[in-house]
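Student: Okay, here's the prediction I keep looking at, along with the sequence it came from:
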Amino acid sequence: MFTRDELLSFMHVEEIDSLLFQGKSLQMGLPRVFGGQVLGQVLNAAVRTVADDRHPHSLHGYFLRPGDISRPIIYEVDPIRDGRSFSTRRVVGKQKGEAIFNASVSFQIKEPGLSHQYDMPTSVPHFSELQSDIDYITALSKKDDSVSVEIYRAMNLVFDEDIVEFRTPHVAEQIKPGNVTDSYGFWFKFHDGIGDDPITHQTLLAFISDKGLMSTALRAHPVSFTTHKIIGASLDHAMWFHDDIKVNDWIYYHIDSPRSSGARGLNRGSFYNADGVLIASTAQEGLMRVVGKKDGA
């Protein structure tokens, strides 16, 4: 995997020229660049080209090509507009001269206004009532030989707890596929060692927003990446930032999938802080072609 210092260093992209940034790829055991890494790096590049009083309120992007983990990604920022209240940036991530990701990021000054929200689901157990995912899976693996901590970590992108801790209600559902609910969620909290820079917290929220999102549409069906040969890829991703972000406090990420069709699945996510305030929202459509069962499944 990677260390906390590597995460912070790699997600804070290097400025190599005016409006031009370079990002390295985290080693996560994946065959291609993790989508959350690209999302975070795009946001990190864009936010560093606007005035300090402008804060991100939305990001809309398309994954165009798989990212090569052995090569850096060049991010070109186009300062499309700076208005009195809003600023817009277009960001293109490139490798080998070709675009792998294209995004628009919008920023706004802080303004008072009307406010309402959908409440956090009342059935969600509080983080204090749950074990960490690693502790739960470790204990379960001692009782069930078919449960592997390392496979669970790899399949669910569970990082070391000195980086971020996860606590997932009904975590057993993540181990064996079946007809389970098409919505779920998890609590997470980054280590205090990430510091207090608001840009870091926004960047890491974008990073974590891709965890588990695309595969949510599979949950309504008796298939998974462990039982079937599936061609899966994130197609597009959107984020809306509603409030202050502090990812070293506990946050609950609730995800559902209202529809799948045409070998694509639509997924939606809501980030709530521990006080139940909806601080950010996501939406993503992913490719999910089921091409057959795996041997022995």
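Tutor: Cool, got the structure. Residues are numbered from 1 along each chain as shown.

Student: going forward, measure contacts between C-alpha atoms and count neighbours the same way
Tutor: Will do.

Student: Which stretches in the stretch 151-297 of the chain count as strands?
Tutor: Applying DSSP state E, counting those that start in this stretch to the stretch 151-297 of the chain gives strands spanning 164-167, 183-190, 228-241, 251-261, 264-273, 278-293.

Student: Compute the inter-axis angle for the fourth one and strand 278-293.
Tutor: With axes from the mean of the first three to the mean of the last three Cα atoms, to 10 degrees as the criterion, the two stretches strand 251-261 and strand 278-293 enclose an angle of 40 degrees.

Student: centre of the chain versus strand 251-261, how much separation?
Tutor: Computed by Cα atoms, centre = their mean, to the nearest Å, the chain-centroid distance of strand 251-261 equals 13 Å.

Student: can you list contacts of stretch 5-23?
Tutor: 24-26, 37, 40-41, 44-45, 49, 72-78, 194, 200, 203-204 (Cα atoms under 8 Å, 6 or more residues apart in numbering).

Student: If we use 6 Å, what do you get?
Tutor: 24, 41, 72, 73, 74, 75, 76, 77 (Cα atoms under 6 Å, 6 or more residues apart in numbering).

Student: Likewise for stretch 117-132?
Tutor: For stretch 117-132, the external contacting residues (Cα under 6 Å, 6+ apart) are 166, 167, 276.

Student: Need the distance between the two termini of that stretch.
Tutor: Stretch 117-132 has an end-to-end distance of 29 Å (Cα to Cα, to the nearest Å).

Student: and what of stretch 44-53?
Tutor: Span of stretch 44-53 from end to end, Cα to Cα: 15 Å.

Student: adding another structure so you can compare the two:
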Amino acid sequence: MVAIEQVLRLERLERDIFRGATSPSVLQRTFGGQVAGQALVSAVRTVDDEFVPHSLHGYFLRPGDPSIPTVYLVDRLRDGRSFVTRSVDGVQNGETIFSMSVSFHRGDDGIEHQDRQPVVPDPDELVDLATVAELADAPMFQEWKEWDIRVVPRERTETLPNLAAQQRVWIRYRDRLPDDPALHVCALAYMSDMTLLDSSRVPHQDDRLQLASLDHAMWFLRPFRADDWLLYDQTSPSAGLGRALTQGRIFDRDGRLVAAVVQEGLTRIARDAPPPSGADERQESDTHMNLEKP
């Protein structure tokens, strides 16, 4: 089991060049959340502490090899008084596997409102999926032993009839993390790729699919801790042409909306033959599974 602090630890090779360490993995391809989290760390390392990330947009371009390090190249696009912008390319073997833009903000006074958190049971009332015998050996739980993941049963939460696919999951990092807000933001970027694409499978539980993250956008709205319970309210408003759009709202245990996520993923019917090399293999589907049917 590798601590998230180690996963997100980078070596600075040059002023704006960083290298992410490899982590033991049961996956054939690098987990997308790891690449996104490390890319965000590299961007954070190039801005003053007064600026915090408020949004990121990333594309998974090629499959990552978990056995070799990823090098992150940061481009300082803008340094303003209120906003700072960075772009980051993650590179392996001379090819870009991931590309991200990140915007930072100092924070200002302004209006405030938010959606209400859905009514769900407390996470202490739900099952830790890592303790379910049928799931214990699944790649996603082997890879994410450090995270406590508890799916809210559909019969114990309110669902909206006009939404095509809905899923709600409580998640937290199991161990106490340092009081470093940037670490919690980067840890949430790592976590945000967990389970989200699986929400597209809710109406299609008997279909055998090849799943892969294609792109990922995230907005950080309020301070939070990744080692406290976070409710990941997930929907998939559309699926078609072999792709699905998924959305997520992340609330803390006090009902504060702390982040929002949008992701498009590959959701094509699985083929008997292995997929061809190239962009369609951008991320391995080992970390996606049907949470409703262990």
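Tutor: Nice, I can see it. Since this is a predicted model, take the numbers as computed values, not measurements.

Student: TM-score for this pair?
Tutor: Scored against TM-score structural alignment, normalised by the length of structure 2, the superposed chains reach a TM-score of 0.84; 265 aligned residues with a Cα RMSD of 2.1 Å.

Student: any chance of the strands of the stretch 151-297 of structure 1 in TSV, with mean neighbour count and distance to residue 136 of structure 1 too?
Tutor: Converted to TSV, those look like this (neighbours: other Cα atoms under 10 Å; distance: least, Cα to Cα, whole Å):
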stretch	mean neighbour count	distance to residue 136 of structure 1
strand 164-167	21	9
strand 183-190	21	14
strand 228-241	19	26
strand 251-261	20	18
strand 264-273	23	23
strand 278-293	19	28
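
Student: of all the ones you listed, which lies closest to residue 154 of structure 1?
Tutor: Across the strands of the stretch 151-297 of structure 1, residue 154 of structure 1 has its closest neighbour in strand 164-167 (13.9 Å, Cα to Cα).

Student: What span of structure 2 is the closest one aligned with?
Tutor: Under TM-score structural alignment, strand 164-167 of structure 1 corresponds to residues 147-150 of structure 2.

Student: Looking for the alignment partner of residue 30 of structure 1 in structure 2.
Tutor: Aligned partner of residue 30 of structure 1 by TM-score structural alignment: residue 27.

Student: okay, now residue 29 of structure 1: neighbour count?
Tutor: By the measure other Cα atoms under 10 Å, the count of residues near residue 29 of structure 1 is 14.

Student: How about the secondary structure of it?
Tutor: coil (DSSP: H, G, I helix; E, B strand; the rest coil).

Student: Could you measure from it over to residue 156 of structure 1?
Tutor: 12 Å.

Student: cool, and residue 245 of structure 1?
Tutor: From residue 245 of structure 1 to residue 156 of structure 1 the distance is 23 Å (Cα to Cα).

Student: between these two, who's got more neighbours?
Tutor: Each of residue 245 of structure 1 and residue 156 has its neighbours counted (other Cα under 10 Å); residue 245 has more, 21 against 14.

Student: now for the more buried one: what does it line up with in structure 2?
Tutor: For residue 245 of structure 1, the residue aligned by TM-score structural alignment is residue 224.

Student: quick one: what helix or strand has the corresponding residue of structure 2 for residue 62 of structure 1 in it?
Tutor: In structure 2, the residue matched to residue 62 of structure 1 (TM-score structural alignment) is residue 59. Counting by DSSP states H and E, the element that carries residue 59 of structure 2 is strand 52-60.

Student: what angle sits between that strand and strand 257-269?
Tutor: Using the same axes, to 10 degrees: strand 52-60 of structure 2 against strand 257-269 is 0 degrees.

Student: packing partners for strand 52-60 of structure 2?
Tutor: strand 95-105, strand 209-220 (3 or more Cα pairs under 6 Å, 6 or more residues apart in numbering; DSSP states H and E).

Student: what does the shortest one rub up against?
Tutor: Right, strand 95-105 of structure 2. Strand 95-105 of structure 2 has contacts (Cα under 6 Å, 6+ apart) with 51-62, 82-91.

Student: can you give me the helices in the stretch 51-200 of structure 1?
Tutor: Assigned by DSSP state H, counting those that start in this stretch, the stretch 51-200 of structure 1 shows helices spanning 133-141, 149-156, 198-208.

Student: could you redo those as JSON lines and give each row distance to residue 187 of structure 1?
Tutor: Shown next, in JSON lines, are the helices of the stretch 51-200 of structure 1 (distance: least, Cα to Cα, whole Å):
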{"stretch": "helix 133-141", "distance to residue 187 of structure 1": "10"}
{"stretch": "helix 149-156", "distance to residue 187 of structure 1": "14"}
{"stretch": "helix 198-208", "distance to residue 187 of structure 1": "11"}
